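Engineer: model the structure of this input:
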Amino acid sequence: MILVFGKTGQVACELARLAPDAVFLDRGQADLSDPEACAAIIHAHAPRAVINAAAYTAVDRAEEQEALAAYINGASPAAMARACAGLGSAFVHISTDYVFDGAGNTPFAPDHPPAPLNAYGRTKLIGETGVRAAGGVYAILRTSWVFSAHGSNFVRTMRRLGAQHDVLRVVADQIGGPTPARAIASACLHIAQALQDAPGKSGIYHFSGAPDTSWAEFARAIMAQAELDCRIEDIASSDYPGPAMRPLNSQLDCSALSTFGLARPDWRQGLTEVLQDLKGTS
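Structural biologist: All right, here's what the predicted structure looks like:
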């Protein structure tokens, strides 16, 4: 049995499509601000694998709620990993490109020294450190720019705003790989099985969509595929300041995915699928 922390988030929704027999835990069933409660749930279910698809993801709000985010993103994943280690269960944990500072213009390798710019990144790094220290069978999957037909994400926002405006100003100096949540879910399931067969493959991996692009170019692709007559105007990050700093370079070196026979997903195909899903619900 696979136990999934998360039920309504983007990756969790896609996991439910791909693995309907898994057990999914929502916020009412698993309080991620209570690490020991999360560990107790794992001990009670004794699953063969656990996927943590839940997190505190409000990047700007985390600047004011870093202590809470540190429990949800840091202490609880560490407690989950320790529980899994005790049971011999594989643990797959989703992390983020925000553990890096975004310096330079080359992709970050999994072993590049982390240097988060914001509270969200700091709390996710705490989680990574705790998972690694637990000593069990694990994979930390760092990803970026997640999108799907569910929840709040860039594709849904651009689709909505593009139908309301003739011009939108979008940041063009942040570069990264948009990643379909469905592809992340599929990778998590594949890796969870692979770790049971080959626990020595434990480690940190990067998984982001290809090709790397800017938010502005991503927005143009959304408008084109959604057949919306909305022009995208490039702006700099400094023109759109927020409480939390964002890395300019979110490119991830995903070459280690070959360990699991995986490759970067094409976000353009993923975008087509998401827009088709949204068209069916609107």
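
Engineer: every contact and neighbour count from this point should use C-alpha atoms.
Structural biologist: OK.

Engineer: for the protein, what spans make up the strands?
Structural biologist: Applying DSSP state E to the chain gives strands spanning 2-5, 23-25, 49-52, 90-96, 138-143, 146-147, 167-171, 175-176, 179-180, 203-206, 213-214, 231-235, 249-250.

Engineer: among these, which comes closest to Ala16?
Structural biologist: Ala16 lies closest to strand 23-25 among these, at 7.9 Å (C-alpha to C-alpha).

Engineer: would you indicate which residues of that closest one are buried?
Structural biologist: 23-25 (16 or more other C-alpha atoms under 10 Å).

Engineer: so which of the strands of the chain gets nearest Glu273?
Structural biologist: Closest among the strands of the chain, using C-alpha to C-alpha: strand 179-180, at 9.3 Å.

Engineer: could you also give me the structure for this second sequence? I'd like to compare it with the first:
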Amino acid sequence: MSRPEDTLPPDLFYNDTESRKYTTSSRIQTIQATMTHRALSLLHLTTPSLILDIGCGSGLSGEILSLPSSSGTPGGPHTWIGLDISSSMLSIALEKDVTGDLFLADAGQGVPFRPGTFDAALSISAIQWLCNAETSEESPEGRLKRFFGGLYASLRRGGRAVCQFYPKNDAQKRMVSAAAVKAGFGAGLLEDDPGTKNAKTYLVLTVGGGELDGDITGVVRGLEGVDVVDQRRGGKGKGAKRGVEQKGSKAWIVRKKEQMERKGKVVKASSKYTGRKRRIAF
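Structural biologist: This is a model prediction of the structure:
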């Protein structure tokens, strides 16, 4: 059986019929609720927060975000803004009169919000669609780069994001997590029920700042099956040494400039002299 993302782009696949079928399915409602609660537990929110719901669809996750903490929503009720490429899905959300603000946008073209807008972000069953390109002018790598770059900029320092997705294979897992790390995130992959048909993959992301300083190990410490990737180590796990970016190196300087540009700051253009050590003049 072919995967939905391999058949049509999401804005075409989720037409009026498919969107209503998705929203009214009791099985999908249960699965979506379970994954949303799991994502919230990984976000570790303790107070009402402003959350971006990427691929919000008809607002199934948003309805949970709006619940008070007494209903099992940690730190809730939360304020949320939803982003989705399917106008049919958003129409159903409007019919349901959801509490969040809704935006029609393609996450593969970026996240159109001001830097530092959100305390946290979540995405349920959406970012695997970014691993496909609909035109010859685009590529999955380019779509993922624009998405994670925009997401990183839209989150405040110390903020977190959790993206549940269905990777096609290990190569796709690596492509997605590598794109997140290149954008500046600390990133960890967590898999529930691995090796079964019910397996769920969560990409847990942190933005530098606060007590974690971008180190994902603080988020997933004590959880089994976590594959830790930290851009400061250049590899997996605490013992990785190969490919480490040294502070002050050209790669380190270029990455910092890219992060500043995404935040709207003006930086000096890089050249062949960037990161080169100056000779001591006598």
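
Engineer: TM-score of the superposition?
Structural biologist: The pair, once superposed, lands on a TM-score of 0.30 when counted by TM-score structural alignment, normalised by the length of structure 1; 150 aligned residues with a C-alpha RMSD of 6.5 Å.

Engineer: got TSV for the strands of structure 1, with distance to Thr129 of structure 1 too?
Structural biologist: Shown next, in TSV, are these (distance: least, C-alpha to C-alpha, whole Å):
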stretch	distance to Thr129 of structure 1
strand 2-5	19
strand 23-25	24
strand 49-52	15
strand 90-96	11
strand 138-143	10
strand 146-147	22
strand 167-171	31
strand 175-176	24
strand 179-180	24
strand 203-206	11
strand 213-214	29
strand 231-235	35
strand 249-250	20
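
Engineer: indicate which one of those is closest to Leu195 of structure 1.
Structural biologist: strand 90-96 (6.2 Å).

Engineer: mind listing what's buried in the lengthiest helix in structure 1?
Structural biologist: Taking DSSP state H as the assignment, the helix of structure 1 that covers the most residues is helix 181-197. Residues of helix 181-197 of structure 1 classed as buried by neighbour count (16+ other C-alpha under 10 Å): 181-189, 191-196.

Engineer: closest to Gln276 of structure 1 among the buried residues of strand 23-25 of structure 1?
Structural biologist: Nearest to Gln276 of structure 1 among the buried residues of strand 23-25 of structure 1 is Phe24, at 25.7 Å by C-alpha to C-alpha.

Engineer: isn't the closest one up against Val4?
Structural biologist: Yes - assessed by C-alpha atoms under 8 Å, Phe24 of structure 1 is found in contact with Val4 at 4.8 Å.

Engineer: spit out the residues that contact the two alike.
Structural biologist: Here Phe24 of structure 1 and Val4 have Ala12 as joint contacts, going by C-alpha atoms under 8 Å, 6 or more residues apart in numbering.

Engineer: picking that back up, name the helices or strands packed onto the longest helix of structure 1?
Structural biologist: helix 10-18, strand 49-52, strand 90-96, strand 138-143 (3 or more C-alpha pairs under 8 Å, 6 or more residues apart in numbering; DSSP states H and E).

Engineer: which strands and helices sit next to the second one?
Structural biologist: Taking 3+ C-alpha pairs under 8 Å, 6+ apart as contact, the helices and strands that strand 49-52 of structure 1 lies on are strand 2-5, helix 76-87, strand 90-96, helix 181-197.

Engineer: how about 7 Å then?
Structural biologist: strand 2-5, strand 90-96 (3 or more C-alpha pairs under 7 Å, 6 or more residues apart in numbering; DSSP states H and E).

Engineer: quick one: the helices in the stretch 101-250 of structure 2, in order.
Structural biologist: Counting by DSSP state H, counting those that start in this stretch, the stretch 101-250 of structure 2 has these helices, from start to end: 140-154, 170-182, 217-220, 250-262.

Engineer: so which of these is nearest Leu205 of structure 2?
Structural biologist: Here helix 170-182 is closest among these (C-alpha to C-alpha), at 7.9 Å.

Engineer: and the closest one, what's buried?
Structural biologist: 173, 176-182.

Engineer: which elements pack onto it?
Structural biologist: Here helix 170-182 of structure 2 touches helix 140-154, strand 186-192, going by 3+ C-alpha pairs under 7 Å, 6+ apart.

Engineer: just the helices of the stretch 101-250 of structure 2: most buried one?
Structural biologist: Most buried of these, by mean neighbour count (mean count of other C-alpha atoms under 10 Å): helix 140-154, with a mean of 23.

Engineer: by contact count, what packs against that helix?
Structural biologist: Counting contacts by 3+ C-alpha pairs under 7 Å, 6+ apart, helix 140-154 of structure 2 is packed against helix 170-182.

Engineer: Ser26 of structure 2: neighbouring residues, count only.
Structural biologist: 11 (other C-alpha atoms under 10 Å).

Engineer: what's the answer for Ala221 of structure 1, then?
Structural biologist: When neighbours are counted by other C-alpha under 10 Å, Ala221 of structure 1 registers 16.

Engineer: next: Thr272 of structure 1.
Structural biologist: There are 15 residues near Thr272 of structure 1, going by other C-alpha under 10 Å.

Engineer: can you pull the contacts of Thr281 of structure 1?
Structural biologist: Under the criterion of C-alpha atoms under 7 Å, 6 or more residues apart in numbering, Thr281 of structure 1 has no neighbours.

Engineer: ok so, going back, relative to Leu50 of structure 2, which of the buried residues of helix 170-182 of structure 2 is nearest.
Structural biologist: For the buried residues of helix 170-182 of structure 2, the nearest to Leu50 of structure 2 is Ala180 (21.2 Å; C-alpha to C-alpha).
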